[in-house]
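Participant: Prediction below, plus the sequence it came from.
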Amino acid sequence: MAAPRLPPARLSGVMVPAPIQDLEALRALTALFKEQRNRETAPRSIFQRVLGILKKSSQDVELACRDPSQAEHLASSLQLITECFRCLRNACIECSVNQDSIRNLDTIGVAVDLILLFRELQTEQESLLTAFRCGLQFLGNVASRNEESQSIVWAHAFPELFFTCLNHHDKKIVAYSSMIMFTTLNLERMNELQENLNIAISVIEAHQKQPESEWPFLVITDHFLKSPELVKAMYAKLTNPERVTFLDLMIAKMVGDDPLTKDDIPMFLSHAELVASTFVDDCRGVLKVTSEHQTEDEEVLAIIRLLDVLCEMTANPDLLVYLQGFPGLLERAIDLLRLVHVAGKDTTNLFTATGCIKADADISSVADGFKSHLIRLIGNLCYKNRENQDKVGRAPCFDVWNVWLGRRHPVNELDGIPLILDNCSIDDSNPFLTQWVVYTIRNLTEDNSQNQDLIAKMEEQGLADPSVLKKMGFEVEKRGEKLILKPTGEAPQP
């Protein structure tokens, strides 16, 4: 290709104002590199000359960093820097030969050093931001699908450039630096993030500030979640609002258009252990929410999101089997349901059933949906699991040994069925509560005659309202001396 000739005077090292010819030549090159055929035939000498202009212009930036008064005179140098980056950016598009040539000239190191100089300039010139953005775009393109370039970019950029850019006020700079991280990260480099957790946390913060940006989202869902060690270390350091954000992204990964693969399951089993153990340890903190004045408690929000994640995890067959046997999880869910149910009955608070459905179906407090999700989790944990069915169904027997041991009720005897049935009511704070109760009762009674007998006896003793059972799609029939719980054949009523 016939490349525009760059004037040698600009490459001589003499400090003179940038000739317009250099800028025009660079712009012409940038335009030429939009075509694949031009990229594939570009001589290496072109990139040497562009690098020479970039190095010379960076000297002007260094001078301005030492003497802030010189920042006002950077306009022509910033124009050249911007066009150099644009030219190199375009040259790297789907062209590994150019990526290699540019990398081997140490252009990546020069670019990173120059970008780090930009942060020291005490100016908010739009021309500086433009050069900053184009430099990041170049780093992203030179690393794209090129492992050697990715390694060099990471070596120069981590951690300083990432920390600088991820915390920048300019949204595009944050997005482009996230794009570079997404492109260059691999499992080995995730270990370096564990030693620099502030960088990983900065990605979470970036997503909080720019939830519409795809790059921070992809860094977290496609990279961070593949490293259980990083997730565990990071989660311990996150604030409660950051934990809510991170758990939301974990849910997004599980319910997204692309289901979890077999390769994802081992990592998510580790995440399930973290989420379940944290929920078991911390879930009683949700009882802080007993008045309208505490609806924004950040710890409570994090606990509620843990429950949401567990609901989604138990919807996955592979994760369900693990969580059904997780020590204390089912017991804690029943215990917490009992506590919030009693709290809602004893006083008027956010756990009190309102007995109506809002027309607009707006969620007005952090506790909205909490009981529904607890019952959903219990139902999932009992799905085709006889041991858990029996745990929930057994009624307490207060014998002398349990009194002596100080137990409220024997181990594995949760007396959960009456509690779950007592929640079968319309409650605008808990959408689909009745439906989740129906689902859970069906899971508790499926192929379990003991739990079926228990509900039938409750109805006979007046402890279970026949209208509630009918609404759930069940009825009790007496056959001789035996009571039988059977489906009515009608769909459950909302």
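Facilitator: On my side now, so go ahead. Every value quoted in this text rests on a predicted model; they were computed, and no experiment measured them.
Participant: switch to C-alpha atoms for all contacts and neighbour counts from now on
Facilitator: Fine.
Participant: can you give me the helices in the stretch 201-350 of the chain?
Facilitator: 214-222, 228-237, 240-255, 264-282, 298-313, 317-324, 329-346 (DSSP state H, counting those that start in this stretch).
Participant: this is the other structure I want to compare:
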Amino acid sequence: MDDASLPVFSLPENILQPLLTASNSSTLEKALKILIDVSRSPDGRSDLAFKNVLPTVLLLCQNLCYPSASHLLFLSLKLLRNLCAGEAANQKSFIEENGVKIVLHVLNFVGFTSDSDYVITRMALQVLANVSLAGEDHQRAIWHQFFPLKFVEIARVQKRETCDPLCMVIYACCTGSHELIDGLSGDQGLPVMAEILQTTSAVGFGEDWFKLLLSIICLEENQFPQLFSKLCPLDNSGNCKSVQPRGAFVSEQAFLLNVLSKILNERLGDVFVSNDFALCVLDLLRKATGVVDSVSRRKSGLPTGSTVVDVLGYSLTILRDICSCDGLGGFKEGGSVDVVDSLLSSGLLELLLRLLHDLEPPAMIRKAMKQGENQERTTYSAKLCLYEGFRRDIVAVIGNCAYRRKRVQDEIRQRNGILLLLQQCVIDEDNPYLREWGIWSVRNLLEGNAENQKVVAELELQGSVDVPEIAGLGLRVEVDEKTRRAKLVNVS
């Protein structure tokens, strides 16, 4: 496209001529492309700031709001983005020349009906993101014009190309501002986050800004329960519908748990987890186990395509990582409340042991049972693994809870869970790394606990337990050939 096809000569001279002069070119399109190249470097941006180019480009954007000028509008926004990339003079000029309102005017004009609109919207948001990095005054100027209604409108566009930079703008504005973070975490801000979640669950996200926002809202500001509830279906009056037991969750809620699980796993030991967050996840695990269908075996891992199973699975992986931080001193709330202790006091271990006990034994154990002398007396639950790795995830949470916690070690013994955990020290094709997690759990179960070691040493070897697997712990079971009783000894 060239200038001949556009009514560029209707542009005022005070807009067109400075750009042609600064670029030493004869057409507007060439001028913009040359200035874009110049503005890629710090020296180039500084020189263009000295020539006061930015106010002219803002005026140009205002005068290009007609359909046939979309290409030139895109180039103008790209130049603005470059000019505001770390150049304080240009960032200041942008605010002084009412640049935020001009960008808002551009976004209101282009709408969201075509691919070219999305490209322009993305570039406009990148302009705002660069401006927001200049400080609190710039952030407030953007926030005042865009929060919450325009943020919501852009969030509803189900395009990754617009959602990623939107998250970048919101995160850049909020960083370091308690007031803006409070706004995003409040009644006006949570609908923005809910719309962003609706979009990212449908189209995904390509950059980490979304995860950084979720970390602030759900973990730092402890608004996870409120955001989770805003994702439920709405009735005609805008209120959350009452849900039937088997429709207790929606896919967006499972997606939220999935992303939070990844955040915790990636930032293990580096992110704060509140007592309320942990207990809320435990409550979701309880609710999911109450409605889940455990009749059919699913061969896939998470996500499974079943919302309730995904909620259950991601709740387990979140609890696994919360409990794993006990070795680093645990998550503390207010410096005193141990989050893992709160989970245990709320019945986490009892729930996990019940879930594990209700499952049919691993395939290797079932085979041993069938070959055993007392096959006719062997009975076990017929409940199947809900997804590939379900058993492993349960064992992983138990193993992490048992790490240097005598209370947990004793409770497992008192609930007759030692043999149950020994049975998990096997290879199982439906549960990758089950053996490794089983050995880790038994190791934690026995460490420093004479009572538990005695129970294992006195176990009568049965086909239902492959006791030699604990050799991986540096232990060995010696068996009396006459009594068939075993004792636990150190390999060394």
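Facilitator: In hand now; what should we look at? In this text, all values refer to a predicted model and were calculated from it rather than measured experimentally.
Participant: Can you give me the TM-score here?
Facilitator: The TM-score (TM-score structural alignment, normalised by the length of the second structure) is 0.74; 418 aligned residues with a C-alpha RMSD of 3.5 Å.
Participant: before we move on, the earlier item: Serialize the helices of the stretch 201-350 of the first structure to a markdown table and add fields for mean neighbour count and distance to L454 of the first structure.
Facilitator: Written out in a markdown table, the entries for the helices of the stretch 201-350 of the first structure read as follows (neighbours: other C-alpha atoms under 10 Å; distance: least, C-alpha to C-alpha, whole Å):
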| stretch | mean neighbour count | distance to L454 of the first structure |
| --- | --- | --- |
| helix 214-222 | 20 | 45 |
| helix 228-237 | 16 | 42 |
| helix 240-255 | 19 | 36 |
| helix 264-282 | 18 | 28 |
| helix 298-313 | 22 | 27 |
| helix 317-324 | 17 | 23 |
| helix 329-346 | 18 | 18 |
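Participant: Of these, give the one that comes closest to N146 of the first structure.
Facilitator: helix 214-222 (18.0 Å; C-alpha to C-alpha).
Participant: so what secondary structure elements neighbour that closest one?
Facilitator: Secondary structure elements in contact with helix 214-222 of the first structure, counted by 3 or more C-alpha pairs under 8 Å, 6 or more residues apart in numbering; DSSP states H and E, are helix 171-184, helix 197-209, helix 240-255.
Participant: Turn those helices into a markdown table, columns for distance to F163 of the first structure.
Facilitator: Written out in a markdown table, the entries for these read as follows (distance: least, C-alpha to C-alpha, whole Å):
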| stretch | distance to F163 of the first structure |
| --- | --- |
| helix 171-184 | 9 |
| helix 197-209 | 6 |
| helix 240-255 | 17 |
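Participant: L117 of the first structure contacts L63, correct?
Facilitator: No - when contacts are counted by C-alpha atoms under 8 Å, L117 of the first structure is not listed as touching L63 (10.3 Å).
Participant: Skipping adjacent residues, who's closest to the residue positioned nearest the centre of the first structure in space?
Facilitator: Central residue check for the first structure by C-alpha atoms, centre = their mean: the C-alpha nearest the mean position is that of L249, 2.2 Å away. With sequence-adjacent residues excluded and distances taken as C-alpha to C-alpha, 6 or more residues apart in numbering, L249 of the first structure is closest to T221, at 6.7 Å.
Participant: Hmm, that neighbour is touching K253, no?
Facilitator: Yes - assessed by C-alpha under 8 Å, T221 of the first structure is found in contact with K253 at 6.1 Å.
Participant: that older thread, can I get the helices of the stretch 201-350 of the first structure in CSV with distance to I420 of the first structure?
Facilitator: Shown next, in CSV, are these (distance: least, C-alpha to C-alpha, whole Å):
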stretch, distance to I420 of the first structure
helix 214-222, 35
helix 228-237, 33
helix 240-255, 26
helix 264-282, 20
helix 298-313, 17
helix 317-324, 18
helix 329-346, 8
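Participant: Among the ones you listed, which comes closest to N443 of the first structure?
Facilitator: With C-alpha to C-alpha, the closest approach to N443 of the first structure among the helices of the stretch 201-350 of the first structure belongs to helix 317-324: 13.1 Å.
Participant: need the contact list for the aligned partner of A157 of the first structure in the second structure.
Facilitator: A157 of the first structure maps onto F146 of the second structure when the alignment is built from TM-score structural alignment. When the contact criterion is C-alpha atoms under 8 Å, 6 or more residues apart in numbering, the partners of F146 of the second structure are L104.
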